[in-house]
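Engineer: kindly return the folded structure for what I paste below:
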Amino acid sequence: MANALPGAPGTPRNARGGGLQVGGLGFAVMVTVLLVALLFAANQNSVIGWLLVAISAGWLIFAIVVFLLMRRGIQGAARRVDSMVANTARRQETPVAAGAQTSADPMRDTKLDHSFKICQVQVKVVREQLASGELDRDMVDRALETIDITASNARDMIKGDHARKGEDEGPVSGTVVG
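Structural biologist: This is a model prediction of the structure:
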């Protein structure tokens, strides 16, 4: 996936977008204006004509500088994107140690982390209730139900990854909570 952006070094010329043609047309118009101003200034030999030549030359130089700076910035961004794509591809191709799992889905990892935090908080609630002299049975039941549902959802996320990899463990069963 090298050269992911159009216009990156090494990208075929026909793969680039239409922006360069429009820019080329703009430069052609600016050069034409400069040449016309030069012709009129040379024929008329007036201060205003030469002032217009200076102004059009200044705008042309400004446009060239902006074009070159933008092109260099876009090429730098394309190099960074290409290196990130290459690094990501390299990381995904790295063999996984025995028993270890890697995930290419950071959103799934965040959801699983959140599920584990919920379980930890609910375990803390159950422990506090058991340690207190007065046990609130409803609170303990809600905490255990939350742990059960959260663990089931986390397992479903993991099973979903196995199912995508072709490792079907059979049908998923459970209670739908509304």
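
Engineer: for the rest of this, base every contact and every neighbour count on C-alpha atoms.
Structural biologist: OK.

Engineer: do a quick rundown of the helices in the protein.
Structural biologist: For the chain, helices defined by DSSP state H occupy the ranges 19-44, 47-93, 106-131, 137-164.

Engineer: the last one: how far from the chain's middle?
Structural biologist: Right, helix 137-164. 31 Å (Cα atoms, centre = their mean, to the nearest Å).

Engineer: ok, and for that helix, which residues are buried?
Structural biologist: The neighbour-count check on helix 137-164 (16 or more other Cα atoms under 10 Å) flags 140, 143-144, 146-147, 149-152, 154, 157, 159, 161 as buried.

Engineer: before we go on, could you also do this sequence so I can check it against the first one:
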Amino acid sequence: MQPLGTSGKPAGKGLSLRMGSIGMAIMLVVFLVAVVFAANENDVVGWLVVIISLGWLLIFSFVVFTLRSAARKAGARIEEFNRAAGGGMAGPGSSPRSSAMRDEKLDHSFKIVQVQARVIRDHLGKDEGMVDRAIETIEITSHNARSMMKNNDDGPVEGTVVD
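Structural biologist: Next up is the predicted model:
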């Protein structure tokens, strides 16, 4: 959410819109003045100035409208990305979409842990290298899942397991 300016519009967007509008108004005034002078003088040079100013007006209009459209699309994509990635925590301000994405990632993490537990059971006492890799995968997956839930980055949990 962007902070609002004094006019109620998101801060930072008003200036660029005003600059584009001011520039468009200036180009339009230049074109109209050229048309008036060309009509009064009725000479070839005046009409050449009109054609040139019309060309500049069209180029400026194309650039302004293209940039505004691209900025709107980029803003929408950034907002969508922020909702999907930045709101990865389920909390009071999170969207249902980000909660669903987080739940899907957590579900995938739990499936990985289940598969690695099966690998440990199947290879325990037979292939210690496979067991070590499975344990390491479980540690990494658990760390990633915990960081999704609590937004911490402490590294894998270490310590002694107490029965």
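
Engineer: TM value for the aligned chains?
Structural biologist: For this chain pair, the superposition-based TM-score is 0.52 by TM-score structural alignment, normalised by the length of the second structure; 145 aligned residues with a Cα RMSD of 5.0 Å.

Engineer: export the helices of the first structure as TSV, with columns for distance to residue 4 of the first structure.
Structural biologist: Formatted as TSV, those follow (distance: least, Cα to Cα, whole Å):
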stretch	distance to residue 4 of the first structure
helix 19-44	17
helix 47-93	6
helix 106-131	22
helix 137-164	27
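
Engineer: and residue 172 of the first structure, which of those helices is closest to it?
Structural biologist: helix 137-164 (7.9 Å; Cα to Cα).

Engineer: picking that back up, to residue 11 of the first structure, which of the helices of the first structure lies closest?
Structural biologist: Residue 11 of the first structure lies closest to helix 47-93 among the helices of the first structure, at 10.8 Å (Cα to Cα).

Engineer: just how off-centre is the closest one within its chain?
Structural biologist: The chain centroid and the centroid of helix 47-93 of the first structure are separated by 22 Å under Cα atoms, centre = their mean.

Engineer: mind checking what residue 46 of the first structure lines up with in the second structure?
Structural biologist: With TM-score structural alignment defining the correspondence, residue 46 of the first structure maps onto residue 43 in the second structure.

Engineer: from residue 34 of the second structure, how far off is its match?
Structural biologist: For residue 43 of the second structure, the distance to residue 34 of the second structure equals 12 Å [Cα to Cα, to the nearest Å].

Engineer: do residue 16 of the second structure as well
Structural biologist: 27 Å.

Engineer: next one: residue 13 of the second structure
Structural biologist: On the measure of Cα to Cα, residue 13 of the second structure and residue 34 of the second structure end up 32 Å apart.

Engineer: quick one, which of the two is more surrounded?
Structural biologist: residue 34 (21 against 12; other Cα atoms under 10 Å).

Engineer: the first structure: which residue goes with that one?
Structural biologist: Checking TM-score structural alignment: residue 34 of the second structure goes with residue 37.

Engineer: residues contacting the nearest residue to its match once chain neighbours are set aside?
Structural biologist: For residue 37 of the first structure, ignoring the flanking residues on the chain, the nearest one in space by Cα to Cα, 6 or more residues apart in numbering is residue 53 at 5.3 Å. For residue 53 of the first structure, the contact set (Cα atoms under 8 Å, 6 or more residues apart in numbering) comprises 34, 37, 38, 41.

Engineer: show me which of the residues you listed are buried.
Structural biologist: So, by 16+ other Cα under 10 Å, the buried ones in these are 34, 37, 38, 41.

Engineer: just give me the match in the second structure for residue 22 of the first structure.
Structural biologist: Under TM-score structural alignment, residue 22 of the first structure pairs with residue 19 in the second structure.

Engineer: any idea how far that match lies from residue 39 of the second structure?
Structural biologist: Distance from residue 19 of the second structure to residue 39 of the second structure, by Cα to Cα: 30 Å.

Engineer: residue 12 of the second structure now?
Structural biologist: Distance from residue 12 of the second structure to residue 39 of the second structure, by Cα to Cα: 42 Å.

Engineer: and residue 52 of the second structure, by the same measure?
Structural biologist: Going from residue 52 of the second structure to residue 39 of the second structure by Cα to Cα gives 15 Å.

Engineer: same check on residue 115 of the second structure?
Structural biologist: Here residue 115 of the second structure is placed at a distance of 83 Å from residue 39 of the second structure (Cα to Cα).

Engineer: kindly report the same for residue 118 of the second structure.
Structural biologist: 88 Å.

Engineer: before we move on, what about residue 108 of the second structure?
Structural biologist: The spacing between residue 108 of the second structure and residue 39 of the second structure, counted by Cα to Cα, is 74 Å.
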